[in-house]
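S.K.: Please find the sequence and the predicted model below.
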Amino acid sequence: MSDGNYSVTDDLSDTHPDDMPEQQVLPLDAWHRARGGRMVEFAGYQMPIQYTGEGGGIVAEHEWTRNHAGLFDVSHMGQLLVSGEGADAALEALLPIDLSTLKLGMQRYSLLLDENGGVLDDLMVSRWPRDVFLVVNGATKWDDIAHLREHLPDDVTLNHLQDRALLALQGPEAFAVLDRHATGEYPLSALTFMKFGLFTVAGVEMAVSRSGYTGEDGFEISLPAEDAEKIATLLCGEPEVKPIGLGARDSLRLEAGLPLYGHDLDTGTNPVSAGLMFALNKSRREAGGWMGHEAIAPVLASGPATKRVGLIVEGRLPAREGAPVFAGESQIGHVTSGGFSPTLGYPIAMAYIDAGHAADGTRVQIEVRSKRLDARVAPMPFVPHRYYRGEPR
């Protein structure tokens, strides 16, 4: 990174997504396998869906993270730096974000949209001393890079930090664990939700943000890939921490009501229907000037035809992605994410349904295996978020 704390080695000006290898290897691939990681293909990588042995399995890993701390390897995600004269204005032409209010050390959720207002990706945006740092989804990062390179002006530089790993330490005991090891210009406790800083752990310099994808308090840690095994081993050597796979990450984010790109978000959805109005900064909703605004403005004015809602399903049978949702004999939508909630003890789902049926408490039915399951619209998150916003411990 250009502030001297990172080494940027890969300028993608001559790189095309078609040139990327079909299968890439996580920096911690061997580490996961040595710990019994059951590896599956995801976003072009082999990634652990769960771990075998005592304490392993999706439900056990889910519950461990809710009660203690889990370490997730999310190094498949893209870490990008945007810099140069006019970088803020160039990004604001593509993202509905007000970068003038994003101060040093702050992080914000945003959306990359196409000209029709469809969601190309959801991402995190952070303010660095002379750069803007983006974390994009692993499944879309090459398309995101191509889109950004096409639309950013020539005097704005986009760098892909391929020599970086990304770890997420999540759960109510995550702070206590990281605080034992992290040193910096200020204490780790100074970080509140969606803030970040530079810290050193076991001699490794890293960027730490207080954020995550589980609904729990926790941290996302960007560090050199060559040091990932050292830090992962150190953290998992603490009694509160276990490695956690993709399966529990998905069930945790579903309970937290967080959308997953490619399932709950895609180019066929828009931010208003998705319930992501907070990602459209208020001043920019009105002023426009960002890709997709002309298509979204009428939806902002009149309201969406469909809405993303939470559903609580009666019985024990979960509703999965694609299951149709009915009001009487009329299909009013479809499920985009669903599963059994380990925390609540019953099935939950997210769905897009007609706005006229989206009020909390509305009774609907979901068709699963040619059987209609009774369900009702419920507010999200299903399990309350426990982000640390500065309240007394």
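M.R.: Nice, thanks for sending it over.
S.K.: hey, let's count contacts and neighbours off CA atoms from now on
M.R.: Will do.
S.K.: Surely Phe72 forms part of a strand?
M.R.: Yes. Phe72 forms part of a strand when assessed by DSSP: H, G, I helix; E, B strand; the rest coil.
S.K.: mind listing what it touches?
M.R.: Each residue near Phe72 by C-alpha atoms under 8 Å, 6 or more residues apart in numbering is listed here: 167-170, 243-246, 249.
S.K.: what do you get if the cut-off is 10 Å, keeping everything else the same?
M.R.: Applying C-alpha atoms under 10 Å, 6 or more residues apart in numbering, we find Phe72 in contact with 48, 166-170, 212, 220, 232, 242-246, 248-249.
S.K.: now His62
M.R.: If a contact means C-alpha under 10 Å, 6+ apart, then His62 has 56, 68-70, 214, 244-245, 247-252, 341-343 as its contacts.
S.K.: In three-state terms, label it for me.
M.R.: Applying three-state DSSP to His62 yields a three-state assignment of helix.
S.K.: Show me the strands in the stretch 1-150 of the chain, by range?
M.R.: 37-42, 45-51, 69-73, 78-83, 107-113, 119-127, 131-136 (DSSP state E, counting those that start in this stretch).
S.K.: Tell me which of those strands lies nearest to Ala93.
M.R.: With respect to Ala93, and counting by C-alpha to C-alpha, the nearest of the strands of the stretch 1-150 of the chain is strand 107-113 at 10.3 Å.
S.K.: Quickly name whichever of the contacts of His62 is closest to Arg38.
M.R.: Ranking the contacts of His62 by separation from Arg38, with C-alpha to C-alpha as the measure, puts Gly245 on top at 8.5 Å.
S.K.: follow-up on the earlier one: among the contacts of His62, which ones are in helices?
M.R.: Taking DSSP state H as the definition of helices, the contacts of His62 contribute 247-252.
S.K.: so which of the contacts of Phe72 comes closest to Ala287?
M.R.: Of all those, the one sitting nearest Ala287 is Gly212; the distance, using C-alpha to C-alpha, is 30.4 Å.
S.K.: Quick check, central residue of this protein?
M.R.: When C-alpha atoms, centre = their mean is applied to the chain, the residue found nearest the centroid is Tyr213 (5.3 Å).
S.K.: Distance of that one relative to His62?
M.R.: The spacing between Tyr213 and His62, counted by C-alpha to C-alpha, to the nearest Å, is 13 Å.
S.K.: Below is an additional structure, to be compared with the one above:
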Amino acid sequence: MTDTGELFQLPLKDLHEAAGARFGGFAGWSMPITYSLGVLKEHLHTREKAGLFDISHMKLFLVTGSQAAAALARACPLDPEALTESQSKYTFFLNDEAGILDDLIVTRLGAERFMVVANAGNAVADEKHLKQVAASFDCTIEPLERVFLALQGPAAEGALSRAGLDLSALTFMHGLEPREGWFASRSGYTGEDGFEIALPWAEAKAFAEALLADENVEWIGLAARDSLRLEAGLCLHGQDITPETTPVDAGLMWAIAKPLRENGSFIGADALRAAITAGPRRKRVGLKPEGRQPVRAGADLFDADGNPAGSVTSGGFGPSAGFPVAMGYVPATLGAPGSRLFAEVRGNRVPIDVHPLPFTQHRYRKG
């Protein structure tokens, strides 16, 4: 958001308007929420063909220099030196209490060159945090001004190739710089195979139009992006994970290598080790409401005896799953799949069962 309180505008705003986008505020930006297809069809189109998302509100930081890896190892529970060139890794910025300040993807582009992709809502704080950490190291942090597009779905690879960018050699969680000023990775936040491409503003409109000329590609808005990531069991920072959430409680310890858990010197390392020793106080779980009525974020949860039992952090209808889906936190003792709870919805207690995550199978291209 600008100093005057106005929302930031996407560089490709004219294309979105021409496609019939309905805009809304998100993380300080005016973002397309839906297009003429509508949320349900946009969601299903992504699962069946290829959805194009404008994610230019997210922030990219290029980290370079002889101590770039060391700086990132201090900032994140990550061993950047262990990454092979082009390998990407999901990681975090943690605070001193091991709370998640943001979740990120770090890609190694060269011996002394890394790309960090951060969430829009935390972009300003992330830049300040990363620069503060980097001040003790011989490295440079460069925030990039790029159009950032995500192409997701089973037809994504072919559509991208027909638009002149062949990334078929990439596998899931790998990235590279295919052209000067460009960054591309095989990743995304829908559970589908797909790509994220950052490119200079001057080249973005023609590239987006080339993608949209493909009969398999449609613009997809934030509403469908949210239902897609929720079905895939993926966390949204600010809702499912926050600075008050540790990776232990969030069930995200898979992202931190065992040697780092034991001996890492990243920010929050001691607090994380203490949290591991203590065990999870609560557990992030999938939740399936009984019936067809979605249970939304913020709904309180109760056990069979009416005792408080956590809350819902994300919720809606899962078009591909075919039923309402939700995610939230419950006491660890109630986190087993099949546990029956009750959600408070408009004064009524709706039965809701703990359900395995994800709700729909991931279809990443891993090899």
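M.R.: Arrived safely, thanks for sending. Since the structure is predicted, the reported quantities are computational estimates derived from the model, not experimental observations.
S.K.: re the thing from before, need the residues touching each of Tyr213 and His62 of the first structure.
M.R.: With C-alpha under 10 Å, 6+ apart, Tyr213 of the first structure and His62 have common neighbours 249-250, 252.
S.K.: can you redo the residues you listed as JSON lines with distance to Ala139 of the first structure?
M.R.: Formatted as JSON lines, the entries for those read as follows, by distance: C-alpha to C-alpha, whole Å:
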{"residue": "Arg249", "distance to Ala139 of the first structure": "16"}
{"residue": "Asp250", "distance to Ala139 of the first structure": "15"}
{"residue": "Leu252", "distance to Ala139 of the first structure": "19"}
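S.K.: follow-up on the earlier one: among the ones in helices among the contacts of His62 of the first structure, which one lies nearest to Glu226 of the first structure?
M.R.: Of all these, the one sitting nearest Glu226 of the first structure is Arg249; the distance, using C-alpha to C-alpha, is 24.3 Å.
S.K.: Would you mind finding the match for the closest one in the second structure?
M.R.: In the second structure, the position corresponding to Arg249 of the first structure is occupied by Arg225, as judged by TM-score structural alignment.
S.K.: so what's its match up against?
M.R.: Applying C-alpha under 10 Å, 6+ apart, the residues near Arg225 of the second structure are 33-34, 39, 42-43, 46, 51, 53, 189-190.
S.K.: if you set the cut-off to 8 Å instead, what comes out?
M.R.: Counting by C-alpha under 8 Å, 6+ apart, Arg225 of the second structure makes contact with 43, 189-190.
S.K.: Out of those residues, which is nearest to Pro259 of the second structure?
M.R.: Tyr189 (27.5 Å).
S.K.: Nearest residue to the aligned residue in the first structure for the closest one in space, please, no chain neighbours.
M.R.: Residue mapping for Tyr189 of the second structure onto the first structure gives Tyr213, with TM-score structural alignment as the criterion. Of all residues beyond its chain neighbours, the one nearest Tyr213 of the first structure is Arg253 (5.8 Å), with distances taken as C-alpha to C-alpha, 6 or more residues apart in numbering.
S.K.: Enumerate every residue touching that neighbour.
M.R.: So Arg253 of the first structure contacts 213-215, 259 (C-alpha under 8 Å, 6+ apart).
S.K.: quick one: the residue nearest to the centre of the first structure from Leu71 of the first structure, how far?
M.R.: Computed as C-alpha to C-alpha, the Tyr213 of the first structure to Leu71 of the first structure distance reads 12 Å.
S.K.: quick one: the match of Tyr189 of the second structure and Leu258 touch, right?
M.R.: Yes. Tyr213 of the first structure is within contact range of Leu258, at 7.4 Å (criterion: C-alpha atoms under 8 Å).
S.K.: returning to that earlier point: list which of the contacts of Arg253 of the first structure are still in contact in the second structure.
M.R.: Among the contacts of Arg253 of the first structure, the ones whose aligned partners also touch in the second structure (both residues aligned by TM-score structural alignment, their matches' C-alpha atoms under 8 Å) are 213-215, 259.
S.K.: Please render those residues as CSV that adds distance to Leu111 of the first structure to the earlier fields.
M.R.: As requested, those are exported to CSV (distance: C-alpha to C-alpha, whole Å):
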residue, distance to Leu111 of the first structure
Tyr213, 16
Thr214, 19
Gly215, 19
Pro259, 12
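S.K.: so the longest strand along the first structure matches what in the second structure?
M.R.: Of all the segments of type strand in the first structure, defined by DSSP state E, the longest one is strand 330-341. Per TM-score structural alignment, the counterpart of strand 330-341 of the first structure in the second structure is residues 307-318.
S.K.: Check what contacts the matching stretch and list those residues.
M.R.: Contacts of stretch 307-318 of the second structure from elsewhere in the structure, counted by C-alpha under 8 Å, 6+ apart, are 227-228, 230-231, 239-240, 293-303, 323-331, 341.
S.K.: if I look at the residue of the first structure positioned farthest from its centre, how far off is Ala349 of the first structure?
M.R.: Here the first structure has its C-alpha centre computed as a mean, and the residue farthest from that point, by C-alpha atoms, centre = their mean, is Glu329 with 35.7 Å. Noted for Glu329 of the first structure: a distance of 20 Å to Ala349 of the first structure, by C-alpha to C-alpha.
S.K.: Pull out the buried residues from stretch 315-333 of the second structure.
M.R.: Buried positions in stretch 315-333 of the second structure, judged by neighbour count with 16 or more other C-alpha atoms under 10 Å: 315-320, 323-330, 332.
S.K.: Next, the distance between the ends of that stretch.
M.R.: End-to-end for stretch 315-333 of the second structure, by C-alpha to C-alpha: 22 Å.
S.K.: how about the helices in the stretch 151-300 of the first structure?
M.R.: Counting by DSSP state H, counting those that start in this stretch, the stretch 151-300 of the first structure forms helices over residues 174-181, 228-236, 246-255, 282-287, 293-302, given from the N-terminal end onward.
S.K.: circling back: contact partners for the residue nearest to the centre of the first structure?
M.R.: 249, 252-253, 258 are the contacts of Tyr213 of the first structure under C-alpha under 8 Å, 6+ apart.
S.K.: I appreciate the help and will end here.
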